[in-house]
Each structure stands twice: as C-alpha cells, then as structure tokens.
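Visitor: Below is the sequence, then the predicted model.
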Amino acid sequence: MIAKNYTITSEQGIHARPATVIVGALTNFKSEVKIEYKGKQANLKSIMGVMALGVPNGATITITADGEDEAQVIEKMDEVMKNEGLAQ
C-alpha cells in the first residue's frame, strides 16, 4: 500500500470537472484507490464518492493505492494533480 498527501490549490477545490478527470485517469488500474478528507474516505474511482467529500481549496487529502499497480497509480495521480492545477 502507498499513501500520498496533496494540498489542494485549485480555487474551486475538487469539483465536477476535475473529479471526472481523476476518475477517468484511474479506470484502467487494478489497485484499490481511496481518497480521504477530514476522516472520511471514498473510492477514487467513483465520481459520486469524490464529489460527496466536498474537498475545498486549501484542504489536505490523502490518496491511498493498494494493489499490483499501486506505484503507477500514484505516478498518475501526481501527473493529473499537476496538469489540472489541483494540488502541489
């Protein structure tokens, strides 16, 4: 299992469009991927789960990947967070 923290820098936080991009980027990975914010967890492969967390600007989230391709999942998340201007 690999976990990584991100601080959200997007003014709108994680709203519908970036949530869709994140979920779409992870669909082909086999690992279980979770997002955690304020003690609540959601499946990062579920748009509704991500949206339900209501992650705002300035929030610190933890993304956890567990499975055979977990390292690639975290690499992809680093790429998506940077390219979408979501986090540092």
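Guide: Received it, and whenever you're ready, just let me know what you need. Every value quoted in this text rests on a predicted model; they were computed, and no experiment measured them.
Visitor: Please make it C-alpha for all contacts and neighbour counts, starting now.
Guide: Noted.
Visitor: And the helices in the protein, which stretches?
Guide: Along the chain, counting by DSSP state H, helices occupy 16-26, 47-53, 70-83.
Visitor: Now the second one: buried residues?
Guide: What it means is helix 47-53. Residues of helix 47-53 classed as buried: 47, 49-51, 53 (neighbour count, 16 or more other CA atoms under 10 Å).
Visitor: So which of those is the closest to residue 4?
Guide: Each of these was checked against residue 4 using CA to CA; the closest is residue 50, at 16.4 Å.
Visitor: this is the other structure I want to compare:
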Amino acid sequence: MFTKEVVVKNKSGIHARPAAEIVGIAVKFRSSVFLKKGEDRVNAKSILGVIALGASYDTRLTIETEGEDEVRAAETLAQVFNSVQEENNA
C-alpha cells in the first residue's frame, strides 16, 4: 500500500465537477484507489463515494493505493487533484 496526503484548496470543496475529474483519473489505474478523511474511507473510482466524503475547503485527505501501479496512481491523482483545485479557484 502507498499513501499520499493532499489538502483541499478549492473554496467550494470537492463537489460534482472535481469529483468527476478525480474519478476519471482513478479508473485508469489497475490499483485499488481510496480517499480517506479521518475514519471515513471511500473508493476513489466512485463519484458518489467521492462526493459523499464531504471534503470541504482545507480538508486533509489521504490517497491510499494498492496494486501493481500504486505509486503512479497516487502521484497522478495528487497532481490531478491539485490541478482541479487550481482550475476551480481561478
């Protein structure tokens, strides 16, 4: 298992549009991909799960990946996560 921390900097939090982009990247990897907020853990390949996590501005999340491409999955998702936030803050 590989983990990477990210912080939500989008003032609107992770709503439908950024959630869809996050899921769109997560599904491209063979590894299992999860987002964790406190004790809550959701499948990052599920848009409903990502939205239900309720990640608002300044929330710290942990990306957890497990599988053959786990490091690449976590690193790519973190990059996409940041680009989604920057786009929405522009």
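Guide: Sure, I can see it. All values reported here derive from a predicted model rather than from experimental measurement.
Visitor: before we move on, back to that, now the buried residues of helix 47-53 of the first structure as CSV including distance to residue 84 of the first structure?
Guide: Below are these laid out as CSV (distance: CA to CA, whole Å):
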residue, distance to residue 84 of the first structure
47, 16
49, 19
50, 16
51, 16
53, 19
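Visitor: now, among those, which is nearest to residue 35 of the first structure?
Guide: Of all the buried residues of helix 47-53 of the first structure, residue 35 of the first structure sits closest to residue 50, with 7.4 Å by CA to CA.
Visitor: quick one: residue 73 of the first structure from residue 32 of the first structure, how far?
Guide: Applying CA to CA, to the nearest Å, the value for residue 73 of the first structure to residue 32 of the first structure is 9 Å.
Visitor: which of the two has more neighbours?
Guide: residue 73 (25 against 18; other CA atoms under 10 Å).
Visitor: which ones are touching the more buried one?
Guide: 26, 29, 31, 65 (CA atoms under 8 Å, 6 or more residues apart in numbering).
Visitor: Residue 52 of the second structure and residue 86 of the second structure: what is the separation?
Guide: To residue 86 of the second structure, residue 52 of the second structure is 22 Å away according to CA to CA.
Visitor: Surely residue 18 of the second structure and residue 83 touch.
Guide: No. Residue 18 of the second structure is beyond contact range of residue 83, at 9.6 Å (criterion: CA atoms under 8 Å).
Visitor: If you count surrounding residues, which of those two has more?
Guide: Using other CA under 10 Å, the more surrounded residue of residue 18 of the second structure and residue 83 is residue 18, with 23 against 14.
Visitor: roughly how far apart are the nearest residue to that one once chain neighbours are set aside and residue 39 of the second structure?
Guide: Once flanking residues are discounted, residue 18 of the second structure sits nearest to residue 84: 5.9 Å by CA to CA, 6 or more residues apart in numbering. In this view, residue 84 of the second structure and residue 39 of the second structure are 24 Å apart by CA to CA.
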